[in-house]
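S.K.: Have a look at this fold, sequence not included:
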């Protein structure tokens, strides 16, 4: 038997202390978009074998984890197709080079991505393009079960582009069924929509006039009807999520400018062209977060980040605000702007009230460490572990603390182990645990992420540390339980003499 060194074990209720302008943030959303359309991020080529695609995906998650990313938006539907086993849509061309062709040997990319993400304590959000059906007409042959073949009457056509008609109730129900299929059959942490609603260009004119006549729902103005078409789908999706898996997060990433008059910009008005209406989504609380794409520099002539950021931050209405950054442009070696632009934007986010984090487009800027961007995240901005921010409107009940915490010494190793507690008041168990270490006598502050030395993966209830890392003689170890939505238990502590 190992000699136990348990000196103190007790439960503490830990006060929360804010570090609003520190790199030691305990809760911050740190995301990356993984785009599969056109093989932007993954797979790098649709000709790769199953084994090669798997290796790429695993290496990609390794790189994102090393950089401090805690959430990934994994694109699973690019143009009414699927990078997962779908009941409704064909396998993606971007996966196998032929729409409708399953991977050989077979595997499920979404299931693999979920497994790889969760093994690294990274949230996996299923990213859907809700309306795009054919990115470029004639680029490749559609599968026999593609919506453009089975229900062409549900589509709107613009030059070489096709999309599902947002005003058609059958098309809307189809989108809802596609999303629900993923929600019910995969252990995703979130459902995510991007900015493609009505087309960027050419602007819609009379392509949906017959749909408006038939399905206007009593709305007289066609522009208002178009916005309501999108809003109605978002309401229905949020309702389905909350009915079936209320712990799953739902959010949208709109174009960064809604109307120029709102933030004093001089760019593209998405409200009048794309017909997206994020103010309604926030006012009606039919999203859990909003993620505007603020892809311009802080002092951009037409769309300055420094104007758009505070405007968006003023709208949150009790929902989270994450900011989309164009890292694939600003970290590119050809970028002519300030090389510190991305870092300065992260700093500005952290000093702006109601901003809970950043998401980078796209993952390759991190995975390939363009201009040292991943290194900068790892050694500076994301040096310490951060949990995604809590969503109090979803769940505030913490899990129970770990049970029977023990500390042993075995040669040069310090070993902590504990047992899983019972269910909390809401029936939920911990999904993992956080181990903190403090110098004995130091103030215990659980909001200082620099004190986190380990976050376990699911099912893990042991931590081993080499004594050679310890520089003083007495330490306090503290372990807490974490549930799926980031609620944290009271801490269990033990003292260790080196």
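M.R.: Received the coordinates, thanks. Because the structure is a prediction, the values reported are computed rather than measured.

S.K.: When you work out contacts or count neighbours from here on, use the C-alpha atoms and nothing else.
M.R.: Fine.

S.K.: how far away is residue 240 from residue 182?
M.R.: Distance, residue 240 to residue 182, using Cα to Cα, to the nearest Å: 12 Å.

S.K.: Same question for the helix or strand harbouring residue 227: list its buried residues.
M.R.: Using DSSP states H and E, residue 227 falls within helix 222-244. By 16 or more other Cα atoms under 10 Å, the buried positions in helix 222-244 come out as 225-231, 233-234, 237-238, 240-241.

S.K.: Tell me which two of the residues you listed sit farthest apart.
M.R.: 225 and 241 (24.4 Å; Cα to Cα).

S.K.: Please name the residues that touch the closest residue to residue 313 other than its chain neighbours.
M.R.: Using Cα to Cα, 6 or more residues apart in numbering and skipping the chain neighbours, the partner closest in space to residue 313 is residue 354 (5.5 Å). By Cα atoms under 8 Å, 6 or more residues apart in numbering, residue 354 lies in contact with 313, 314, 316, 320, 321.

S.K.: can you pick the most crowded of the residues you listed?
M.R.: residue 321 (26 neighbours; other Cα atoms under 10 Å).

S.K.: What's the first helix or strand after the one helix or strand that residue maps to?
M.R.: Per DSSP H and E, residue 321 falls inside strand 320-325. Downstream of strand 320-325, the next assigned helix or strand under DSSP H and E is helix 327-330.

S.K.: which other helices and strands contact that next one?
M.R.: helix 341-350, helix 364-367 (3 or more Cα pairs under 8 Å, 6 or more residues apart in numbering; DSSP states H and E).

S.K.: Turn these into TSV, columns for distance to residue 472 and mean neighbour count.
M.R.: Formatted as TSV, these follow (distance: least, Cα to Cα, whole Å; neighbours: other Cα atoms under 10 Å):
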stretch	distance to residue 472	mean neighbour count
helix 341-350	33	18
helix 364-367	36	24
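
S.K.: right, and these - which one's nearest residue 82?
M.R.: That would be helix 364-367 among the helices and strands packed on helix 327-330, by Cα to Cα, at 21.2 Å.

S.K.: Next one for the comparison:
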């Protein structure tokens, strides 16, 4: 009788938790941005750098994150096998003995994580031989007098040859690597002027972060608008506003937007499951340092019209929980919600990017849980990406997060697409190794395509993939096994599994298997339901 009461009590508790989960479901994007120098060092041997990558993936898994945003193009140099651009500074400008992107993808998928290739677009400051700035100095942005940038170089989004070249560089990654997403950074015009930017160490150019500028830089930008590097050899200030436009501002925004649109179309034609995302400035079109009017980045337009699949604002201005909810929807019209409603209605992902390094610098690291909780109260936000990995690593925060505000595993939110066909459900078998050790095997319905196999555990007989507790997510196209260790043998648990495609379209639940407080069979055999899919019954005889 006591066991029955205990079971009923725990089912009631689980139901209460499930109500909370149902409000936000069990899908939530979680990642950090991993900068080049956080995953590779030219003074390390290949084994040491590969160990860095393994640790990065292990840390993300410990935090119950489900994605990594991994920088592979920086300043016009590559951290992968590129036929267009040279290896980067942190690789010593030479092949480092392994392919960082290929190895990162392998380890990410092994750890149940997506890998998004982080791609700096128009910021190409390096002049090492083979880089765009070295090979095509005519592409570099110019001021109103026609003088090109001499530091913090950017190539002009207004030049068709720049856009075509950069799309080719990006598409080489899409075609040659099994990435889950391509993530655009510096997808905008530059913020620099012809004052105060002449003598800069190359390493300073390399380590400049997108997302925020200092108050002094903003003041200089506002005080010297005529000194902005917003022109090129084919679109000179002296020639007037380009034909077909009523202002330079509209032309600047159009030039970036057409690049994004063309790249998205190119990806869709080759690998439509690869999601295109953009790191946009934290303020869309209001007050000071903002995307729309300062660097001519119309992220809301891209998001609303489907030119990107996922928008990731760099939300570095805010360090309080109320500040985040304010910029999302409480402080409208200085908020995101009113500008992105069509994109939200379409189901595309909008995720928030707290600047963890800013919280660290301001000695308010402890605010992370409250910030996460407040952002979660806004039901249209689908997750988080934190800047950056090193801040979390130096604060030993991955395990802490995985045991607190990220204690439950989550799936990546699905991507709306024309291929929204649910995969067939998998089969699940259980083998009790002993009273507390359950060996689970998932058999996917097809082994032709890669995807994600997900195992759920619950005491609630009504649990579904929308609210069930996830205990394992693995990237596979073949059978997987997972061993679950029970803490209480008096309780009866059920397990079920699903499989998803690369868009995270999820199948119906598999057959359900159960633990038992009594002796359990140690052998099983699965009889294939044939002819599939006409026979919906799966027989699992136990011995």
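M.R.: On my side now, so go ahead. All values derive from a computational prediction rather than experimental measurement.

S.K.: hang on, the earlier thing: just give me the closest of the buried residues of helix 222-244 of structure 1 to residue 58 of structure 1.
M.R.: Comparing the buried residues of helix 222-244 of structure 1 against residue 58 of structure 1 with Cα to Cα picks out residue 241 as the nearest, at 28.6 Å.

S.K.: okay, now the closest residue to residue 385 of structure 1 other than its chain neighbours: neighbour count?
M.R.: Once flanking residues are discounted, residue 385 of structure 1 sits nearest to residue 449: 6.1 Å by Cα to Cα, 6+ apart. Per other Cα under 10 Å, the neighbour tally for residue 449 of structure 1 reads 21.

S.K.: Now do the contacts for residue 449 of structure 1.
M.R.: 24, 25, 26, 384, 385, 386.

S.K.: Please, a PyMOL command that selects the buried ones among those?
M.R.: Selection command for PyMOL covering only the buried members of the contacts of residue 449 of structure 1, criterion 16+ other Cα under 10 Å:
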select buried, resi 24+25+26+384+385+386
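
S.K.: Can you add secondary structure and distance to residue 484 of structure 1 and give the contacts of residue 449 of structure 1 back as CSV?
M.R.: Below are the contacts of residue 449 of structure 1 laid out as CSV (DSSP: H, G, I helix; E, B strand; the rest coil; distance: Cα to Cα, whole Å):
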residue, secondary structure, distance to residue 484 of structure 1
24, coil, 22
25, coil, 19
26, coil, 16
384, coil, 20
385, coil, 16
386, coil, 14
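
S.K.: I'd like to know which of the contacts of residue 449 of structure 1 is nearest to residue 406 of structure 1.
M.R.: Using Cα to Cα, those come closest to residue 406 of structure 1 at residue 385, 23.9 Å.

S.K.: Next one: the counterpart of the closest one in structure 2 from residue 390 of structure 2, what distance?
M.R.: Alignment note (TM-score structural alignment): residue 385 of structure 1 maps to residue 409 of structure 2. For residue 409 of structure 2, the distance to residue 390 of structure 2 equals 22 Å [Cα to Cα].

S.K.: all strands of the stretch 251-400 of structure 1, in order?
M.R.: 289-290, 320-325, 357-360 (DSSP state E, counting those that start in this stretch).

S.K.: which one of those lies closest to residue 34 of structure 1?
M.R.: strand 357-360 (9.3 Å).

S.K.: Onto which residues of structure 1 does the strand or helix carrying residue 51 of structure 2 map?
M.R.: Assigned by DSSP H and E, residue 51 of structure 2 belongs to helix 46-62. Aligned by TM-score structural alignment, helix 46-62 of structure 2 falls on residues 50-66 of structure 1.

S.K.: what's the average distance of that stretch to structure 2?
M.R.: Mean deviation of stretch 50-66 of structure 1 relative to structure 2 after superposition (mean Cα distance after the TM-score superposition for structure 1): 1.2 Å.

S.K.: picking that back up, tell me the residues of structure 2 aligned with the strand holding residue 321 of structure 1.
M.R.: Against structure 2, strand 320-325 of structure 1 falls on residues 349-354 (TM-score structural alignment).

S.K.: buried ones in stretch 386-402 of structure 2?
M.R.: So for stretch 386-402 of structure 2, counting by 16+ other Cα under 10 Å, buried means 386, 387, 388, 389, 390, 391, 392, 397, 398, 399, 401, 402.

S.K.: Over to stretch 174-186 of structure 2?
M.R.: Buried, per 16+ other Cα under 10 Å, within stretch 174-186 of structure 2: 174, 178, 179, 180, 181, 182, 183, 184, 185, 186.

S.K.: Quick check: the two most widely separated of those residues?
M.R.: 178 and 186 (23.2 Å).

S.K.: residues near the residue nearest to residue 470 of structure 1 when sequence neighbours are not counted, how many?
M.R.: Nearest residue to residue 470 of structure 1 in three dimensions, chain neighbours excluded: residue 498, at 7.7 Å (Cα to Cα, 6+ apart). By other Cα under 10 Å, 13 other residues sit near residue 498 of structure 1.
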